[in-house]
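Participant: Got a predicted structure plus its sequence, pasted below:
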Amino acid sequence: MKLERLKLYNFKNYAEAEMNFEGSIHCFYGKNASGKTNILDAIHYLGFTKSYFTGGDKPTIRFGEENFSITGRFTTPTGVTENIKVSLKSPGQKKVSRNDKDYQRFSDHIGQFPVVMISPSDSDLINNGSEVRRKYFDSVISQFDATYLENLIRYNKALSHRNRLLKIMKDKRMQNRAQLEVWDQQLMEYAVAIFEKRVEYNKLFSKHHAEMHSRLTDETEIASVEYDSSLMENDMKSLLDESFQSDLQAGFTTKGVHRDDYFFYINEHRARRYASQGQQKSYLLALKMAQYMITNEKTGHKPILLFDDVFDKLDPFRVQMMIKMLCQDPFGQVFITDTHKLRIEDIIGAVSPIQLFKVENGTVKADE
């Protein structure tokens, strides 16, 4: 899958912009806050129907405007043209279309045009709470397993209904266990399916991650990803029964796969506590490369790789090593941002043909 054209309208700091892409490696240069990252985020929208950086759509609308649109023209390996458009006319009127046909459910689009984003903000995966890591791995799996995504959506809906009832019971000091049974049954059904897939995919993910981390660190460190879930020791029914009183006191469901976590280790030590900043960057880069590999393996597509602020994570030598790797199978199209044109040309351009774009004050123009 290759992105050939990108059009932006009222997206973040862009009033209007259009880019045509040639080759495989596209580099955007310009000062900080000029809009380089916004271009990568627009491409992420085309794959995931949402921003990588903001929690909703409203912050992505250009200041003073009421709507935005992102349009991408893709070409498949067989030469078929696909046109994807994400637009928002007003709050609650978001549309995602493929070849002018609107999706009824945005989730049906996930995984059709896979992307992998690498950003300095990825440090949140190590330093923040379990919800950040869980959401990340859920988004990875959802790109190649539609059944997993559907089970996750249904689990969260049942969880929301159960939590609403628990809050009512807490507020009114009621203890009616029977009212929760219909939602408990659904949680039990979907929790097992989610748990089993997380276990399965974490084994594959861990394999790719260890291999990529070894390549990035010249085999000097051993990295691992461990999945942790309360379902490893108890079934969902037992968890819900045992936690009923604590759920009533809290007003929400305290146990289940929505509380799962992933632990990151380097040489058997928690990366969050003991890894240096450099070690954490290598760990996270290997994590994203593992995401790329497993998505390619499961879908047969080459995800678009979005590499924001490439030199934030790697020194010049490792950047060149990375670019050499990205020029080989199974990698495909890559979008890169950096502040220095000469650095891009001297380090990245030395090992691969590149297409350069200058970004300045919400405008973007291809170099001649």
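Facilitator: Received the coordinates, thanks. Residues are numbered from 1 along each chain as shown.
Participant: going forward, measure contacts and count neighbours with C-alpha atoms only.
Facilitator: Noted.
Participant: What helices and strands are in contact with the strand or helix carrying residue 27?
Facilitator: Here residue 27 sits within strand 25-29, counting by DSSP states H and E. Applying 3 or more CA pairs under 8 Å, 6 or more residues apart in numbering; DSSP states H and E, one finds that strand 25-29 contacts strand 334-338, strand 355-360.
Participant: Distance from the chain centre to whichever helix or strand comes after the shortest one, please.
Facilitator: Pointing back at strand 334-338 there. Next in sequence after strand 334-338, counting helices and strands by DSSP H and E, comes helix 341-343. From the chain centre to the centre of helix 341-343 is a distance of 28 Å (CA atoms, centre = their mean, to the nearest Å).
Participant: my guess is residue 214 meets residue 224, correct?
Facilitator: No. With contacts counted by CA atoms under 8 Å, residue 214 stays clear of residue 224, the gap being 10.8 Å.
Participant: what about those two, which has more around it?
Facilitator: residue 224 (21 against 18; other CA atoms under 10 Å).
Participant: Flag every buried residue along stretch 276-296.
Facilitator: With burial defined by 16 or more other CA atoms under 10 Å, the residues of stretch 276-296 counted as buried are 279-296.
Participant: Give me the contact list for that stretch.
Facilitator: With contacts defined as CA atoms under 8 Å, 6 or more residues apart in numbering, stretch 276-296 is touched by 114, 116-118, 122-123, 126, 140, 143-144, 204-206, 208-210, 212-213, 216-217, 223, 271, 301-303, 305, 313-314, 330.
Participant: Distance from the chain centre to that stretch, please.
Facilitator: Stretch 276-296 has its C-alpha centroid displaced from the chain centroid by 13 Å (CA atoms, centre = their mean).
Participant: again, but for stretch 254-273
Facilitator: Distance, stretch centre to chain centre, for stretch 254-273: 18 Å (CA atoms, centre = their mean).
Participant: Can you give me the end-to-end span of that stretch?
Facilitator: Distance across stretch 254-273, first residue to last, is 26 Å (CA to CA, to the nearest Å).
Participant: repeat for stretch 355-368
Facilitator: Start-to-end, stretch 355-368 (CA to CA) is 10 Å.
Participant: ok, so what distance separates residue 109 from residue 19?
Facilitator: Taking CA to CA, one finds residue 109 at 23 Å from residue 19.
Participant: again with residue 238
Facilitator: From residue 238 to residue 19 the distance is 55 Å (CA to CA).
Participant: Can you pick out the residue with more neighbours from the two?
Facilitator: residue 19 (16 against 11).
Participant: and that one, that's in a helix?
Facilitator: No. Residue 19: not assigned to a helix; according to DSSP: H, G, I helix; E, B strand; the rest coil it is strand.
Participant: What is the neighbour count of the residue lying closest to residue 53 once chain neighbours are set aside?
Facilitator: In this structure, residue 53 finds its nearest non-sequential neighbour in residue 41, 7.5 Å apart by CA to CA, 6 or more residues apart in numbering. By other CA under 10 Å, the residues close to residue 41 number 23.
Participant: here comes the other one, which I'd like you to weigh against the first:
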Amino acid sequence: MILKKLKIKDFCNYKNIDLEFNPASNVFFGDNGTGKTNLLEAIYFLAFLRSQRACKDGELIHWGKQGFYLRGEVERKGNFFHCVEISLYREGNKKLRINSKVRMKLPPAEEGLKIVGFYPDDSLLISATPLSRRRFLNLEISQIDGVYRSYLRQYQGILTQRNLALKRVRSKKGFLDDLLPWDEQVVRVGARIIEKRLSLIEEICPIARKIHGFLTGGREDLTIGYVNSSMGEGFRYGSSNTSERSNLGLADKFSQSVCRLREREVSMGMTLVGPHRDDITFFINNINASIFGSHAQKRTIVISLKLALAELLEKILGEPPAILLDDVLSELDEKRRDMLLDFLQSHKMQCFITGTNAEQFRSNLKKATFFEVSGGTIAPQTIG
């Protein structure tokens, strides 16, 4: 898919911007603090109907204005065009329209804009909390699987009710039998969430491994694992033991763990096992990257993971998503920078890349359009 045009009005530091994009690479360069990331934020908002950075959507409204407006013209496979419009006002009203039709939620995979983005803070994913990695999984799977989004909503509601029931039992205001219907539901829906996560891990492992090998010149071998709380902390799914998965009986193991932890859960008033307690792990040459990986290695892992997700999305959707890369070259050595840019040049994916120096991109991204960002303006430039 291709984001052909973008209109931004009263969004962050932009008052009124109209842009047309290159179907290949688009490089936005300028000094720090000029609004390069804000441009990517606008594209992100078109795709996900929320901010990637701000806690509240209202924080994205230009100072002194009452709301913002975004419009993107997206070309999908078969020469189908989608006009995605978003309006948001300080009162909290948010409107999404696709081809002039009002939508109440994110569009299905075959409509609108789909993206995969890398941002500077994403490098922290490797050594961040398990919660951050679960959020990453949830976001990426939800983009390609509407059923998964539904499971997440169901599970959160079930989890809330089960935790309330556990607290009632702890305070002697409820009975253990009150937990049984919630036990059944938390296991049933939770196992479905885990199953979909495992499917993603299994599909993405070989792709990410191949990309990571390319970016590192074959010096590093990446493996990714899924740590399932119902199997105990020492159990790990990964690319080398996926054959075990069919024999594990996820729901049965989950149910057994719920029973085993009953007394402890009651005493703590919370559910201690399930997809809300799981994690993903990353290894370079069989060494735990979260503990021993350098900043550049962690950044390379996340970049490989994001590009692998883009390839997987292309396989599922039949067309590649747009790629957002914010300050992607920092902390990478020259060899890794060159390999990354060569990878982007050789793949037919529309990219939006930010950096402070256009010269870093010139020799590798020969088909790119360059835009200079300065003081709330964005102007296409001819480089060289």
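Facilitator: Cool, got the structure. Values in this document were obtained by computation on a predicted structure and should not be read as measured data.
Participant: picking up where we left off before, ok, then the element right after the strand holding residue 27 of structure 1?
Facilitator: That would be, after strand 25-29 of structure 1 and using DSSP H and E, helix 36-48.
Participant: Have a look at how far, on average, that next one is from structure 2.
Facilitator: In the superposition against structure 2, helix 36-48 of structure 1 averages 1.1 Å from its aligned positions (mean CA distance after the TM-score superposition for structure 1).
Participant: same for that helix, what does it pack against?
Facilitator: strand 2-11, strand 68-75, strand 81-88, strand 115-118, strand 334-338.
Participant: quick one: which of those strands is nearest residue 177 of structure 1?
Facilitator: Each of the helices and strands packed on helix 36-48 of structure 1 has some distance to residue 177 of structure 1 by CA to CA; the shortest is strand 81-88, at 42.3 Å.
Participant: Touching the helix or strand just after the closest one from outside, list them.
Facilitator: Counting by DSSP H and E, the element after strand 81-88 of structure 1 in chain order, helix or strand, is strand 94-98. The set of residues external to strand 94-98 of structure 1 that reach it, using CA under 8 Å, 6+ apart, is 49, 82, 83, 84, 85, 86, 87, 88, 102, 103, 106.
Participant: can I get those residues in JSON lines with neighbour count and distance to residue 60 of structure 1?
Facilitator: Shown next, in JSON lines, are the contacts of strand 94-98 of structure 1 (neighbours: other CA atoms under 10 Å; distance: CA to CA, whole Å):
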{"residue": "49", "neighbour count": "22", "distance to residue 60 of structure 1": "12"}
{"residue": "82", "neighbour count": "17", "distance to residue 60 of structure 1": "24"}
{"residue": "83", "neighbour count": "17", "distance to residue 60 of structure 1": "21"}
{"residue": "84", "neighbour count": "24", "distance to residue 60 of structure 1": "18"}
{"residue": "85", "neighbour count": "22", "distance to residue 60 of structure 1": "15"}
{"residue": "86", "neighbour count": "22", "distance to residue 60 of structure 1": "12"}
{"residue": "87", "neighbour count": "20", "distance to residue 60 of structure 1": "11"}
{"residue": "88", "neighbour count": "19", "distance to residue 60 of structure 1": "10"}
{"residue": "102", "neighbour count": "14", "distance to residue 60 of structure 1": "21"}
{"residue": "103", "neighbour count": "13", "distance to residue 60 of structure 1": "21"}
{"residue": "106", "neighbour count": "15", "distance to residue 60 of structure 1": "18"}
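Participant: so which pair among the residues you listed is furthest apart in space?
Facilitator: 82 and 88 (20.2 Å).
Participant: all helices of the stretch 101-250 of structure 1, in order?
Facilitator: Secondary structure of the stretch 101-250 of structure 1 by DSSP state H, counting those that start in this stretch: the helices cover 124-127, 130-142, 146-172, 181-216, 236-242, 244-250.
Participant: ok, back up a step: of all the contacts of strand 94-98 of structure 1, which comes closest to residue 247 of structure 1?
Facilitator: residue 106 (32.1 Å).
Participant: And the closest one, how far from residue 363 of structure 1?
Facilitator: In terms of CA to CA, residue 106 of structure 1 sits 29 Å off from residue 363 of structure 1.
Participant: same thing with residue 112 of structure 1?
Facilitator: For residue 112 of structure 1, the distance to residue 363 of structure 1 - CA to CA - is 29 Å.
Participant: again, but for residue 51 of structure 1
Facilitator: 20 Å.
Participant: More neighbours: which of these two?
Facilitator: residue 51 (20 against 17).
Participant: Leaving out chain neighbours, which residue sits closest to the more buried one?
Facilitator: residue 45 (5.5 Å).
Participant: was I right about the one you found contacting residue 86?
Facilitator: Yes. Look at residue 45 of structure 1 against residue 86 with CA under 8 Å: they come within range, at 7.3 Å.
Participant: Mutual contacts of those two, please.
Facilitator: residue 70.
Participant: aligned partner of residue 372 of structure 2 in structure 1?
Facilitator: In structure 1, the residue matched to residue 372 of structure 2 (TM-score structural alignment) is residue 358.
Participant: Over to residue 343 of structure 2?
Facilitator: By TM-score structural alignment, residue 343 of structure 2 lines up with residue 325.
Participant: give me the number of residues near the nearest residue to its match once chain neighbours are set aside?
Facilitator: Using CA to CA, 6+ apart and skipping residues adjacent in sequence, the residue nearest residue 325 of structure 1 is residue 331, 8.0 Å away. For residue 331 of structure 1, the neighbour count with other CA under 10 Å is 19.
Participant: Could you look up the SS state of residue 331 of structure 1?
Facilitator: Applying three-state DSSP: residue 331 of structure 1 is coil.
Participant: measure it to residue 306 of structure 1 for me?
Facilitator: For residue 331 of structure 1, the distance to residue 306 of structure 1 - CA to CA - is 12 Å.
Participant: do residue 130 of structure 1 as well
Facilitator: Distance, residue 130 of structure 1 to residue 306 of structure 1, by CA to CA: 24 Å.
Participant: between the two, which one's more packed in?
Facilitator: Each of residue 130 of structure 1 and residue 306 has its neighbours counted (other CA under 10 Å); residue 306 has more, 24 against 17.
Participant: who are the neighbours in contact with the more buried one?
Facilitator: Neighbouring residues of residue 306 of structure 1 by CA under 8 Å, 6+ apart: 40, 115, 116, 117, 118, 334, 335, 336.
Participant: Recalculate using a threshold of 10 Å.
Facilitator: With contact set as CA atoms under 10 Å, 6 or more residues apart in numbering, residue 306 of structure 1 has these partners: 26, 37, 39-41, 43-44, 115-119, 333-337.
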